[in-house]
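# Okay, here's the prediction I keep looking at, along with the sequence it came from:
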Amino acid sequence: MTTWSLPRLLEGLHNDMQQRLETSRGVFGHPVAKGNASETVWLKLLQTYLPQRYQAETAHVVDSTDKFSDQIDIVIFDRQYSPFIFKYEGQIIVPAESVYAVFEAKQSINAEQVDYAQGKVASVRALHRTSLPIPHAGGTYPAKPPIPILGGILTFESDWTPPLGTPLQKALEKGDGNQRLNMGCIAAHGNFRYNPKDNDYALLPENRPATAFLLDLISQLQFSGTVPMIDVQAYAEWLAK
């Protein structure tokens, strides 16, 4: 009789992810098709395993001053307290206040892709976010400061040898705080994570990188708390313009 095994379950989750990414890389001939397939694999992982208070989609992010981010491969946002701004025929636009994390999904990591992901993350963090006081039975709580938005990159392979070495470290350290990548996964090799205490990156070889990334992301989202109370009227004002 076969018994359940937590190590085998976690290994199976990673093996399934790695196989899907490897198939996407090997089967699709066009670079855009490869990229879209890779993005879909990561999205399905997050859509399946993140708690339901979070939603993961390819989307643009907008703020109440009419500024838009670039299109982001994976936006993780609140679906419990925040509205969509627009959703039609595959185009999704979410308010900046609802965003917890943003990721770029690529076939392989290199300096160019790290720089590209840093720019995409910065385009979201630069947006304005409203926050209203929170009413309760005895009055109101002060407006909650916007939560830090996590940023990262997700790939199957690395163009560097070794894949988790000095070139990756140097690429991650470029740019300012608005561009910082907090975490990432190279599914065939391991993960990286930014440590704010030491202002440094930990490069983490893993046996099951995709599973380790998923659990680490859920942990970091837990510590992010809840997004602030959005000022819906700040968006509604555009109806008269």
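Done, it's in.
# Every contact and neighbour count from this point should use C-alpha atoms.
Will do.
# quick check: longest helix of the chain.
helix 6-27 (DSSP state H).
# Who are the packing partners of it?
helix 31-49, strand 150-158, helix 209-224 (3 or more C-alpha pairs under 8 Å, 6 or more residues apart in numbering; DSSP states H and E).
# then this one, side by side with the first:
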Amino acid sequence: MADWSLSTLLTQLHDDIERQLAFARKGMEHPVVKGDASEATWLKLLKTYLPERYKADKAFVVDSQGHFSEQIDIVVYDRQYSPFIFTFNDQLFIPAESVYAVFEAKQELSADIVRYAQNKATSVRKLKRTSLPIPHAGGIYAAKVPMPLISGVLAFESGWTPSFGVALDRALKVNSTEGLLNLGCVAAHGHFYFDPATQDYVYRSEGKAATAFLFKLIAMLQMCGTVPMIDIDAYANWLIPDAQP
């Protein structure tokens, strides 16, 4: 049997993502190009390592009442049970019911970026998510309450010293429940998450932050279960002239 090392495999995973983020940060001068490279690197990580039931893309989120979120850098959504995904002029639009998580991906974490991510999360959480009873062989399951949305922010470096100090904690806690950031990662320093049990943030400084973030996200997604059964008719109403909500 080959002499494999799980620790070595996980280290390689982190080293690969950190190299790509470092290149996006230091190897490109144009801010738009750098930002696009950062988004692409995090998207590649999630597309490669999340279970197949999840998809990750840059997208807008839309609800059955015709409301749209702001454009989100990374939307993690269900594809197995999503009846439709819209594409228009190369832009992706995902029904609110199908969304598990949203993230903003930037080069450097700051108070402005935290606030920006909170506002993006709010624009998604304000959308209506339908849920229908689920027929099964023995009867009907009650309509599932839509799972709480996971939201967060991703960066390579931090503009603060220390990275996970009072300034970050203050920035994370000033927003409303709709803008709550559940999970974040600064690849060069560590990751953090909101603990519902203590109603406080937990900060983990570590050398393999991207890997730790990925595993924490998967654990949180597991707790979400499956997306609710979408009310297709609520969206279909928009096909009928003058019948919109």
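The structure has been received and is ready for your questions. All values derive from a computational prediction rather than experimental measurement.
# for the helices and strands packed on helix 6-27 of the first structure, which one ends up most surrounded?
strand 150-158 (a mean of 24; mean count of other C-alpha atoms under 10 Å).
# Now for residue 168 of the first structure, how many residues are close by?
22 (other C-alpha atoms under 10 Å).
# need the contact list for it.
Residues in contact with residue 168 of the first structure (C-alpha atoms under 8 Å, 6 or more residues apart in numbering) are 110-111, 160.
# tell me which element it is part of?
helix 166-173 (DSSP states H and E).
# continuing past that helix, what's the next helix or strand?
strand 183-186.
# who wins for proximity to residue 64 of the first structure among the helices and strands packed on helix 6-27 of the first structure?
strand 150-158 (20.6 Å; C-alpha to C-alpha).
# Give me the contacts around that closest one.
By C-alpha under 8 Å, 6+ apart, strand 150-158 of the first structure touches 18, 21-22, 38, 42, 100-110, 114, 117-118, 121, 163, 180-189.
# tilt between the longest helix of the first structure and helix 31-49?
Using axes from the mean of the first three to the mean of the last three C-alpha atoms, to 10 degrees, the inter-axis angle of helix 6-27 of the first structure relative to helix 31-49 is 160 degrees.
# just the angle between helix 6-27 of the first structure and strand 150-158, please?
70 degrees.
# just how off-centre is the helix or strand residue 233 of the first structure falls within within its chain?
Assigned by DSSP H and E, residue 233 of the first structure belongs to helix 232-236. Mean C-alpha position of helix 232-236 of the first structure versus that of the full chain (C-alpha atoms, centre = their mean, to the nearest Å) differs by 26 Å.
# That one vs the second structure, mean deviation?
Helix 232-236 of the first structure, aligned to the second structure and superposed, deviates on average by 0.7 Å (mean C-alpha distance after the TM-score superposition for the first structure).
# Buried residues, that helix. List them.
residue 235 (16 or more other C-alpha atoms under 10 Å).
# For that helix, give me every contacting residue.
By C-alpha under 8 Å, 6+ apart, helix 232-236 of the first structure touches 63-65.
# Equivalent analysis for stretch 52-59 of the second structure, please.
With C-alpha under 8 Å, 6+ apart as the test, stretch 52-59 of the second structure has contacts from 43, 46-47, 71-80, 91-94.
# and if you look at stretch 63-72 of the first structure?
With contact meaning C-alpha under 8 Å, 6+ apart, stretch 63-72 of the first structure is reached by 58-62, 95-97, 102-104, 120, 123-124, 127-130, 234-235.
# From those, which land in helices?
Using DSSP H, those in helices are 120, 123-124, 234-235.
# Looking at those residues, which two lie furthest apart in space?
So, these by C-alpha to C-alpha: farthest apart are 120 and 234, at 24.6 Å.
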